[in-house]
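Undergrad: Okay, here's the prediction I keep looking at, along with the sequence it came from:
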Amino acid sequence: MMDILSQRLTPSPDAFATAMGSETVLLQVKSGIYYGLDEVGTRIWTGLQAGLKPSEICEKIAGEFDIPVATIEADARAFLEELKAHEIIIAE
């Protein structure tokens, strides 16, 4: 199976986002599931909307926050797998 960080992911057409300051609230319409994203989750979401691969987003975040990229990647994998499982993001 392909690593989720190397996949091209996009927000589902059934997912809606609302920015609230540096955070974002997501709603998956079909299931009614809400997610609250913190600042880093919001940066990942924004990067996906811009068409970036998750691996590219992780590198940017690691550089901005001076955190090892492996740490960001581990957290991003878990986050993205959860969003994908709930059909908030889909693979292209």
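TA: Structure received. Residues are numbered from 1 along each chain as shown.

Undergrad: Please make it C-alpha for all contacts and neighbour counts, starting now.
TA: OK.

Undergrad: buried sites along the helix or strand residue 90 falls within?
TA: Here residue 90, judged by DSSP states H and E, is contained in strand 89-91. By neighbour count on 16 or more other CA atoms under 10 Å, the buried set for strand 89-91 is 89, 90.

Undergrad: What helices and strands are in contact with that strand?
TA: strand 9-11, helix 69-85 (3 or more CA pairs under 8 Å, 6 or more residues apart in numbering; DSSP states H and E).

Undergrad: Would you format the ones you listed as JSON lines with distance to residue 61 and mean neighbour count included?
TA: As requested, these are exported to JSON lines (distance: least, CA to CA, whole Å; neighbours: other CA atoms under 10 Å):
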{"stretch": "strand 9-11", "distance to residue 61": "17", "mean neighbour count": "21"}
{"stretch": "helix 69-85", "distance to residue 61": "7", "mean neighbour count": "15"}
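
Undergrad: okay, pairing it with this:
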Amino acid sequence: MSGSVALEQSYQQVEGNLVSDMNGEKVMLSIASGKYYNLGQVGGAIWELLQAPATLASVVDQLTNEYEIDRDTCESQVIRFIESLLQEGLVKAV
């Protein structure tokens, strides 16, 4: 884990992305970069939770309630996912 992402920090979607559902998975086109992303089912759920500012701790809470996953695994996977979204400029810390 890099030190850049913290569970107590709030993150939110960056505007300017077209998102739609495709067979239960979220797919997205970044208007700014022209890149296409398949967020998958769980990634799509995280994306939805970030419509409004949300802490990563609250995202992990919701995911562990909805899916059968232990908290430590969920935290590490959410952090990695958020790091990749930050790198791509799709979410921002707020």
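TA: It's in. Not measured: the values here are computed from a predicted model.

Undergrad: quick one on the thing from earlier: what's the average distance of the strand holding residue 90 of structure 1 to structure 2?
TA: Here the mean offset of strand 89-91 of structure 1 against structure 2 after fitting is 1.1 Å, by mean CA distance after the TM-score superposition for structure 1.

Undergrad: Count residues in the vicinity of the counterpart of residue 12 of structure 1 in structure 2, would you?
TA: Per TM-score structural alignment, the equivalent position to residue 12 of structure 1 in structure 2 is residue 14. When neighbours are counted by other CA atoms under 10 Å, residue 14 of structure 2 registers 16.

Undergrad: same deal with the one 5 residues further on?
TA: Residues within reach of residue 19 of structure 2, counting by other CA under 10 Å, total 17.

Undergrad: residue range for the strand holding residue 90 of structure 1 in structure 2?
TA: The aligned range for strand 89-91 of structure 1 is 91-93, by TM-score structural alignment.

Undergrad: Please list the residues outside that stretch that contact it.
TA: 9, 10, 11, 12, 13, 14, 82, 85, 86 (CA atoms under 8 Å, 6 or more residues apart in numbering).

Undergrad: Not counting its neighbours along the chain, what's nearest the fifth one?
TA: With sequence-adjacent residues excluded and distances taken as CA to CA, 6 or more residues apart in numbering, residue 13 of structure 2 is closest to residue 91, at 4.3 Å.

Undergrad: do the third one as well
TA: Spatially, and ignoring its direct neighbours in sequence, residue 11 of structure 2 is nearest to residue 93 (4.4 Å; CA to CA, 6+ apart).

Undergrad: Name the helix or strand for residue 48 of structure 2, please.
TA: helix 40-49.

Undergrad: Residue 40 of structure 1 is nearest to which of the helices and strands packed on strand 89-91 of structure 1?
TA: The closest of these to residue 40 of structure 1 is helix 69-85. By CA to CA, the value is 9.3 Å.
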